[in-house]
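1. coords please:
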Amino acid sequence: MKPNVGNADRTLRLVAGVAIIALGVVFQSWWGAIGLIPLFTGTTRWCPAYLPFGISTCKAPNTQK
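-> Sure thing, here's the model as predicted:
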């Protein structure tokens, strides 16, 4: 998988994911599980929703490690 999530996008996704999970715990709701999606995409730096549109928020050319 080639990274397509940049640094600012990654930070926003990680913060949003943790916040959604925390709200799910506070309100004892399964909706908090949705926070796993931005948390996953933020940690892996890859978003499958960007693929069909060819979007990439990375500044530098992508290199696979």
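2. Going by C-alpha atoms from here, please, whenever you check contacts or count neighbours.
-> Noted.
3. longest helix in the protein, by residue count?
-> With secondary structure taken from DSSP state H, the chain has its longest helix at helix 7-26.
4. How far off centre is the very next helix or strand once past that one?
-> Per DSSP states H and E, helix 7-26 leads on to helix 36-44 as the next helix or strand towards the C-terminus. Offset of helix 36-44 from its chain centre (C-alpha atoms, centre = their mean, to the nearest Å): 4 Å.
5. Alongside the first, I'd like the structure of this one:
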Amino acid sequence: MFQTNVGTIDRIVRIVVGLALILGFFLDTDARYRWLYLLGILPLLTGLLSTCPAYSLLGISTCRTRG
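-> This is a model prediction of the structure:
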């Protein structure tokens, strides 16, 4: 479907940041910032799928090239 364009380190960072934002929803007692968990969905999905639509549009890839 999509070409893989997210490297290993980039993928790990995206998953950690996504999970941190989503888990912050459950740990936060201040309702003003609960909408931030929605922002965590995007990096989590791009990290799990190893593809980033923005990278594709810009022609960027953080994967190592095989050679």
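6. related to what we said a few turns ago, which elements pack onto the longest helix of structure 1?
-> Contacts defined by 3 or more C-alpha pairs under 8 Å, 6 or more residues apart in numbering; DSSP states H and E place helix 7-26 of structure 1 against helix 36-44.
7. What is the corresponding segment of structure 2 for the helix it packs on?
-> Counting by TM-score structural alignment, helix 36-44 of structure 1 lines up with residues 41-49 of structure 2.
8. returning to what we had before: who touches the longest helix of structure 1?
-> Residues outside helix 7-26 of structure 1 that contact it (C-alpha atoms under 8 Å, 6 or more residues apart in numbering) are 30-39, 41-43, 45, 57-58.
9. and the residue most central in space within structure 2, how far is that from Thr65 of structure 2?
-> The centroid of structure 2 falls nearest to Pro43 when counting by C-alpha atoms, centre = their mean (1.7 Å). Relative to Thr65 of structure 2, Pro43 of structure 2 is positioned 23 Å away (C-alpha to C-alpha, to the nearest Å).
10. Equivalent analysis for Ile15 of structure 2, please.
-> Ile15 of structure 2 is 22 Å from Thr65 of structure 2, by C-alpha to C-alpha.
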